[in-house]
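> What shape does this take:
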Amino acid sequence: MPAYSGSTSQTQPHTQTVSVPPALAVPVIEAAFPRRLHPYWPKLQEKSRTWLREMRLMPPDKVERYADSLCYTDLVAGYYIGAPDELLTAIADLSSWFFAWDDRHDRDSVHGRTAQWRWLCRGLHGALNEPRPYLDHRDPLVAGFADCVLRLYAFLGPSWNARFARHFHPVIDAYDEEFRNRRTGTVPTVEAYVELRRLTFAHWAWIDLLEPTARRELPRPVRKHPAYRRAALATQDFSAWYNDLCSLPKELAGDELHNLGISLIHHEGMTLEQAVAEVHRRVTRCVTEFLAAEEEVHSFAAQLADGSAEGRNLADAVESCVFNMRNWFSSVYWFHHESGRYRVDSWDDRSIPPYVTEGTVAENKLVGEE
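As a prediction, this is how the structure comes out:
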């Protein structure tokens, strides 16, 4: 049986002729959120394939077979319109790394590789603080992360870099919490999962990256403006919950415990159909909340444009950020229906994706050595 009735069929990227199952359809996204794509995208695909091979995050044969169809570069090229090409490439590599890290997390959890997982987490925390010494780390995930972080730190300077690190350290810790939950069979409550998901999705790190895209760091009062924060949170919650909605069949097949739908089933006594409907309701609410906050951000930007050159520059940066917050919706939405990552009905084994290689970490025998 298909994961969802009317499951998606394979299609070429960006044609939007893909069939969206009714349980996953969000008509307002299709009608009111045009899809945009950074013009550097075709080159980005090529660079991403090269980077995945060089960093050893996927075996070369799997890079050639699966990398383009996973659509990781498509996702990011729709998020950060206006970014310099070098920045977009670094963000795209971070996104590809994130998916590879997520896959490792799953396999380490399944196989109980606790010591190896802890070694990985220590390396990631170290690379976030001081990336250069970790570029040659034994674990490809640590070396790849260090490479991305070092490149991202080149754009806006020490204060932005420190903030990005402050936002990403808890992401690593949240993945570690999920690892422990997997090993003990603990399904978080709905409330606990909502907070945990905001970390495992790296909400504020992705929002931070809107600033180098806009080519300036936003002052704290601007970042903390209530409308700006509501708009940012709505884009990220939408993305996290929509990912949960679309990945629910994959995660049920793989005995995952961390999905809003799984928490609703386990703790609220919902059926699968009820849980899908509730996640869909939350997804749609995020769109409504964003549209209201977006109007307030535009008004706030107009106030910032006080006639001075600095005011105009700051207003333009805020407009760039909220423009790309809007772009998250369409990019995330179509990505989930184009990427082979969620096409469980086509896999030989629904519990493990075909693009994941169990032996990828076998060479890292020296657990505990840095």
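
> contacts and neighbour counts: CA atoms only from here.
Will do.

> what's near enough to touch residue 93?
48, 51, 148 (CA atoms under 8 Å, 6 or more residues apart in numbering).

> wait, isn't residue 215 in contact with residue 317?
Yes. Using CA atoms under 8 Å, residue 215 makes contact with residue 317 at a distance of 7.4 Å.

> between these two, who's got more neighbours?
residue 317 (22 against 17; other CA atoms under 10 Å).

> run this one through as well so I can compare:
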Amino acid sequence: MPPDKVAAYADSLCYTDLVAGYYIGAPDELLDAIADLSSWFFGWDDRHDRDAVHGRTAQWRRLCQGLHATLKHPRQHLGHPDPLVAGFADCVVRLSSHLGPRWNARFARHFHPVIDAYDHEFGNRRTGTVPGVEAYVELRRLTFAHWVWIDLLEPTARCELPDAVRKHPAYRAAALATQDFSAWYNDLCSLPKELAGDEVHNLGISLIQHEGLSLEQAVAEVHRRVGDCVGDFLAVEPEVLRLADGLDDGSAEGRKVSAALQSCVFNMRNWFSSVYWFHHESGRYRVDSWIDRTLPPYVSDAAAPEFSEIELAENNPSGGEE
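This is a model prediction of the structure:
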């Protein structure tokens, strides 16, 4: 943002405040990195919107390629000329310093499909394609980066969970409930902005387009689904806590993993209140105060700088295509 926009809007967007309630107990340096990733995500989302609106397809493709390459070799992209690539590299490097190579590989494995899903949305936006309801639900689980945010619960707890715990049906159900709540509540609060901007990716818009619901009915249905997520989490939470209790076998490792799982469930629960608070405090959703309801006042329509082939090569030492 230009300095005047920073002064007017940055604090009121509450991007960094958002994650403070998600990841209670995280070391300060980890919380800083997660907060920066969250802020980066909103910036990426806004670039996606502007590139789609203005048909900047080649530029968008270069950005996606740069982000994929960054997940493979983050340190090689710290000086990338596109600030979104360089910023992502900075976040990945900092996040990867906490749990080790297995967790780092999983984080990258979960983030690659997020980039691809955003690219899929770019195509839908350019063609005006509104996904069907079920297709949208699955796409949203990727564009919201469900499993990335769940992965970050583990470094917060200072412990990588065993596969048997992470893949346990109760753990996955609890995680999915928190993330679906967050994504769909975001859709609910974003609906006025996205209708004004001719967006095609919103649960309410899919319900209107494919289920024949009125705007009021669609809002009520999204609200119902959001509420069901809370009920789904509360129903499965006791089973996850029992699983945590069972992991404490008296050994030091057992106590550590048990405490880590309890931390993860505690912070899953915190997603509900944090997401609710954020959407009513952040200036991102106050469309009635914008001069142009389709465009947040802190977002620039300018394209990212174009880069020469030499610049791209210098920022991709591995020799692969950016």
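
> distance of residue 269 of structure 1 from residue 129 of structure 1?
For residue 269 of structure 1, the distance to residue 129 of structure 1 equals 43 Å [CA to CA, to the nearest Å].

> and what of residue 298 of structure 1?
In terms of CA to CA, residue 298 of structure 1 sits 35 Å off from residue 129 of structure 1.

> May I see the buried residues of stretch 299-310 of structure 1?
300-302, 304-305 (16 or more other CA atoms under 10 Å).

> got it, and stretch 41-50 of structure 2?
41, 44, 46-50.

> In structure 1, point out the residues matching that stretch.
Aligned using TM-score structural alignment, stretch 41-50 of structure 2 spans residues 98-107 in structure 1.

> average gap between the matching stretch and structure 2?
Here stretch 98-107 of structure 1, set against structure 2 after superposition, deviates by a mean of 0.2 Å using mean CA distance after the TM-score superposition for structure 1.

> quick one, longest helix in structure 1?
Longest among the helix segments of structure 1 by residue count, using DSSP state H, is helix 272-304.

> who does that one touch, helix- and strand-wise?
For helix 272-304 of structure 1, the elements it packs on are helix 226-253, helix 260-268, helix 309-338, judged by 3 or more CA pairs under 8 Å, 6 or more residues apart in numbering; DSSP states H and E.

> Same list, the ones you listed, but as TSV with distance to residue 355 of structure 1 please.
Listed next are these as TSV, based on distance: least, CA to CA, whole Å:
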stretch	distance to residue 355 of structure 1
helix 226-253	13
helix 260-268	24
helix 309-338	15
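
> so which of the ones you listed comes closest to residue 115 of structure 1?
Closest approach to residue 115 of structure 1 among those (CA to CA): helix 226-253, 23.8 Å.

> I'd like the distance between residue 36 of structure 2 and residue 180 of structure 2.
22 Å.

> Residue 23 of structure 2 now?
18 Å.

> With neighbour numbers in mind, choose between the two.
Neighbours per residue (other CA under 10 Å) separate residue 23 of structure 2 from residue 180, with residue 23 holding more: 27 against 21.

> sorry, back to before: looking at residue 269 and residue 129 of structure 1, which one has more neighbours?
Between residue 269 of structure 1 and residue 129, counting by other CA under 10 Å, residue 129 is the more crowded of the two (16 against 11).
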